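Colleague: what follows is a predicted structure for the sequence shown.
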Amino acid sequence: MIYRPLQPPMLQSHLQNNHYHYEEYAPQPLLQSTVACYWSSTFQLSSTTLSTPFAYRIIPDGCIDIIFDLDALSVTQGAFVSSWMSTYDVFYPKQSMNFFGIRMYVEAVQAIVGYPIADLHEQIWLQELWGHSASYFWEQVVCASDNALRIDIIEQYLQQALYTYDIHPRPIHPLLSHSLSLMYDCAGQIDLATLAQQVHYSERTVRRIFQQEFGIRPKEILDIIRFQSVLQKMYRYPQYSLGELAFSGGYYDQSHLIHDFHRYYGLTPGQLSIQVQSNSAL
């Protein structure tokens, strides 16, 4: 199974208008296990739109992004690596902005950025990680004439970083890659005891390696993957009832699902499903 998380603009298309545009782009097949997607997000704001600010959300998706500010004047504030998200964030844009991002699976981040994921407590500037090479990479990405060329430049770099032996950083512990593969395959519907048994380690060791390498508890990753799988069902099958979503997502009951919606989205399933159904009717 290929895990493809969703962000609010894909579910709430009414958010997109003349002032805001969001789009996702699939990676080439060779990079599908490394990159969930590439994305662009553009805000073109005026005094009129600023007078009636609108809330935009970012939700946990189990990924970490490299984000390029295409309007920045230099790499020192033009490209950064995001940190792991464990809950939703709401922001109100106050100026026009133009971003392009690489959404990476958590197990691929260290191989690409060369930095321990457990130390990514806050966003970190790409220049701090890569030095002068970050400037060259950022300039190529920012100066690309369109997103197709931008993606081509990025994918050439990613392939070099991942498949050139001389610059390949220390790989993650094999327990992590095996565990995450199982987590994705079962859409987060596996308990820690069963997971530990299938990867042939003790539960204590699984917890320790996840915390040591990622700084994240395995249950937290499982919960986000399961929640994202429910969002995928809402997106593909808007006719599903709340009970059907809860059952298919492996939740104890509807209140358990509602709790996760409050935690990860800041909306109830009912609020979101109405918007999704409205979008699908357009």
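Modeller: That came through fine. Note that the structure is a prediction, hence the values are computed from the model and not measured.

Colleague: contacts and neighbour counts: CA atoms only from here.
Modeller: Will do.

Colleague: do you know how far the nearest residue to R57 once chain neighbours are set aside is from L45?
Modeller: Once flanking residues are discounted, R57 sits nearest to V90: 4.5 Å by Cα to Cα, 6 or more residues apart in numbering. Per Cα to Cα, to the nearest Å, V90 is found 18 Å from L45.

Colleague: these two: which is more packed in?
Modeller: L45 (17 against 13; other Cα atoms under 10 Å).

Colleague: regarding the more buried one, what is its secondary structure?
Modeller: Look at L45: counting by DSSP: H, G, I helix; E, B strand; the rest coil, its state is coil.

Colleague: pretty sure it contacts Y92?
Modeller: No. Taking contacts as Cα atoms under 8 Å, L45 lies outside contact range of Y92: 11.3 Å.

Colleague: secondary structure class for the residue nearest to R57?
Modeller: strand.

Colleague: wait, isn't it in contact with P53?
Modeller: No. At 11.9 Å, V90 and P53 do not qualify as touching, with contact defined as Cα under 8 Å.

Colleague: helix/strand/coil for I64?
Modeller: Counting by three-state DSSP, the backbone at I64 sits in strand.

Colleague: excluding residues flanking it in the chain, which one is nearest it?
Modeller: M104 (5.4 Å).

Colleague: one more: S202?
Modeller: That would be A196: by Cα to Cα, 6+ apart, it lies 5.6 Å from S202.

Colleague: show me what the one helix or strand N279 maps to is packed up against.
Modeller: Using DSSP states H and E, the element containing N279 is helix 269-280. With contacts taken as 3 or more Cα pairs under 8 Å, 6 or more residues apart in numbering; DSSP states H and E, helix 269-280 sits against helix 218-236.

Colleague: the helix it packs on to helix 269-280, inter-axis angle?
Modeller: If you take axes from the mean of the first three to the mean of the last three Cα atoms, to 10 degrees, helix 218-236 sits at 40 degrees to helix 269-280.

Colleague: is F43 in contact with L15, as I believe?
Modeller: No. Taking contacts as Cα under 8 Å, F43 lies outside contact range of L15: 11.3 Å.

Colleague: which residues does the most centrally placed residue in the chain contact?
Modeller: Closest residue to the average C-alpha location of the chain: C63 at 3.7 Å, with Cα atoms, centre = their mean. By Cα atoms under 8 Å, 6 or more residues apart in numbering, C63 lies in contact with 36, 84, 103-106.

Colleague: at 7 Å what do you get?
Modeller: With contact taken as Cα atoms under 7 Å, 6 or more residues apart in numbering, C63 is in contact with 103-106.

Colleague: what do you get for H168?
Modeller: 111, 161-162.

Colleague: got it, and P60?
Modeller: 85-88, 224, 264.

Colleague: quick one: E213 and A118 touch, right?
Modeller: Yes. Using Cα atoms under 7 Å, E213 is in contact with A118, at 5.7 Å.

Colleague: putting a second one here so we can go through both:
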Amino acid sequence: MLKMNTQDFVPLQPGFEMNTSYYVEFKEKDQQDGSTTLFYQFKVKEEVANTMTVIPDGCIDILFCCDPEHPYAKVCGSVLTSKKIQLQANHEYFGGRFLPKSELDCSRYSIKDIIDHEIPLNEMFLIDHLSIQEIVKQKDFVEKIKLFNNMLRNIIFASNSATTSMKFALRKMYSVKGNITMNELAEEIGCSTRYLRKYFEQYIGISPKLFSQILRFQYSLYLLTKTNEYNIRDIIYEIGYYDQAHFINEFKKFSHLTPKEILLQSIKN
């Protein structure tokens, strides 16, 4: 059976891949902490404009609309359940998906404020609109990534802002695919569950329990749709669900679909 490399894992948004005219992505590894950022670009199909669905991923996305006449960028916090978002038909979008490891360098909004919300990038940060235009007008995908890293990344994310305890907690949760209790995690860190919750609300915006559930769901989704080595029974065992009912209920909670329905959609597309 395939051994999953949790360090390379970035949560999925299947709608971006399945409901677009084209989709490309590039994973960039942070040389300091080994975490991975996913950059992507796609073009929206006419028939799915304004009906694109996103699912919980526990991440922050920075999404650019590459309309040369009306370019814009927004910060997208993780949704808490499956949700339709508005995208323009036949328009290109470029974005980055960032794992929670650094606090947003913003005094006007907390990370909790953007959970389940989309906020204009230049409303949250002191960013010149010309920087957004520069990225949008660049045709080459790789060059877009370079421009984003050089012009905006350090403005948006505070460098090495997470505490040692929080970094350890996140590494641990990703390494066990979310399959850990809050009491176990608090004991490994050496803090109370109350302080653990406080850390998570500051850096991720949701409780550690909910974050672990989202991680478990996302890892299961990856094994279900991106590999041929795992059947449903294997995933239940690998990810640590109590039983099949628990597995199905958690999928429906976050995606409004059963695992089989999601699998059929991914095969169809």
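Modeller: Cool, got the structure. Since the structure is predicted, the reported quantities are computational estimates derived from the model, not experimental observations.

Colleague: can the contacts of P60 of the first structure go into a markdown table with extra columns for distance to A72 of the first structure and neighbour count?
Modeller: Below are the contacts of P60 of the first structure laid out as a markdown table (distance: Cα to Cα, whole Å; neighbours: other Cα atoms under 10 Å):
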| residue | distance to A72 of the first structure | neighbour count |
| --- | --- | --- |
| M85 | 24 | 18 |
| S86 | 28 | 17 |
| T87 | 28 | 17 |
| Y88 | 26 | 17 |
| I224 | 32 | 23 |
| Y264 | 30 | 22 |
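
Colleague: determine which two of those residues are furthest apart.
Modeller: Y88 and I224 (11.2 Å; Cα to Cα).

Colleague: sorry, back to before: need the counterpart of the residue nearest to S202 of the first structure in the second structure.
Modeller: Under the alignment by TM-score structural alignment, A196 of the first structure pairs with A186 in the second structure.

Colleague: which SS class is its match?
Modeller: helix.

Colleague: contacts only, for it.
Modeller: Neighbours of A186 of the second structure in contact, by Cα under 7 Å, 6+ apart: 192-193, 196.

Colleague: for Y199 of the second structure, see how far away it is.
Modeller: 11 Å.

Colleague: over to C106 of the second structure?
Modeller: From C106 of the second structure over to Y199 of the second structure (counting by Cα to Cα), the distance is 17 Å.

Colleague: and those two? Which one has more around it.
Modeller: Y199 (20 against 15).

Colleague: quick one: the helices in the second structure, in order.
Modeller: Secondary structure of the second structure (DSSP state H): helices at 14-18, 111-114, 121-124, 129-137, 141-151, 153-156, 164-175, 182-189, 193-203, 208-226, 232-239, 244-255, 259-268.

Colleague: number of residues surrounding the alignment partner in the first structure of Q13 of the second structure?
Modeller: Counting by TM-score structural alignment, Q13 of the second structure corresponds to Q7 in the first structure. For Q7 of the first structure, the count of nearby residues is 17 (other Cα under 10 Å).

Colleague: so for the aligned partner of E139 of the first structure in the second structure, what's the nearest residue that isn't a sequence neighbour?
Modeller: E139 of the first structure maps onto Q133 in the second structure, with residues paired by TM-score structural alignment. Excluding the flanking residues, the one nearest Q133 of the second structure by Cα to Cα, 6+ apart is P71, at 6.4 Å.

Colleague: pretty sure that neighbour is touching C65, no?
Modeller: Yes. If you go by Cα under 7 Å, P71 of the second structure and C65 touch, sitting 5.5 Å apart.

Colleague: distance of the match of A196 of the first structure from L196 of the second structure?
Modeller: For A186 of the second structure relative to L196 of the second structure (Cα to Cα), the value is 6 Å.

Colleague: same thing with E46 of the second structure?
Modeller: 44 Å.

Colleague: cool, and R108 of the second structure?
Modeller: In terms of Cα to Cα, R108 of the second structure sits 24 Å off from L196 of the second structure.

Colleague: and if you look at Q41 of the second structure?
Modeller: Relative to L196 of the second structure, and taking Cα to Cα, Q41 of the second structure is found at 35 Å.

Colleague: what's near enough to touch Y265 of the first structure?
Modeller: Counted by Cα under 7 Å, 6+ apart, Y265 of the first structure has contacts 59, 88.

Colleague: distance of the alignment partner in the second structure of it from F42 of the second structure?
Modeller: Using TM-score structural alignment, the partner of Y265 of the first structure in the second structure is S255. According to Cα to Cα, S255 of the second structure and F42 of the second structure sit 22 Å apart.

Colleague: and the contacts of stretch 172-185 of the second structure?
Modeller: So stretch 172-185 of the second structure is contacted by 6, 169, 193, 208-209, 212-213, 215-216, 219, 239-240 (Cα under 7 Å, 6+ apart).

Colleague: next: stretch 139-149 of the second structure.
Modeller: 135, 138.

Colleague: which residue lines up with I224 of the first structure in the second structure?
Modeller: So I224 of the first structure corresponds to I214, using TM-score structural alignment.

Colleague: which ones are touching its match?
Modeller: 56-58.

Colleague: for it, give its distance to S207 of the second structure.
Modeller: The gap separating I214 of the second structure from S207 of the second structure is 11 Å, by Cα to Cα.

Colleague: Y109 of the second structure too?
Modeller: 18 Å.

Colleague: do Y72 of the second structure as well
Modeller: Counting by Cα to Cα - Y72 of the second structure and S207 of the second structure are separated by 31 Å.

Colleague: between those two, which one's more packed in?
Modeller: Y72 (19 against 16).

Colleague: my guess is the more buried one meets F64, correct?
Modeller: Yes. Here Y72 of the second structure reaches F64: they are 5.8 Å apart, a contact under Cα under 7 Å.

Colleague: and N249 of the second structure, how many neighbours?
Modeller: Neighbour count for N249 of the second structure, taken as other Cα under 10 Å: 15.

Colleague: hmm, I typed the wrong one, I wanted I60 of the second structure.
Modeller: Counted with other Cα under 10 Å, I60 of the second structure comes out at 21.

Colleague: residues in contact with the counterpart of it in the first structure?
Modeller: Under the alignment (TM-score structural alignment), I60 of the second structure maps onto I64 of the first structure. For I64 of the first structure, the contacting residues are 82-84, 103-106, by Cα under 7 Å, 6+ apart.
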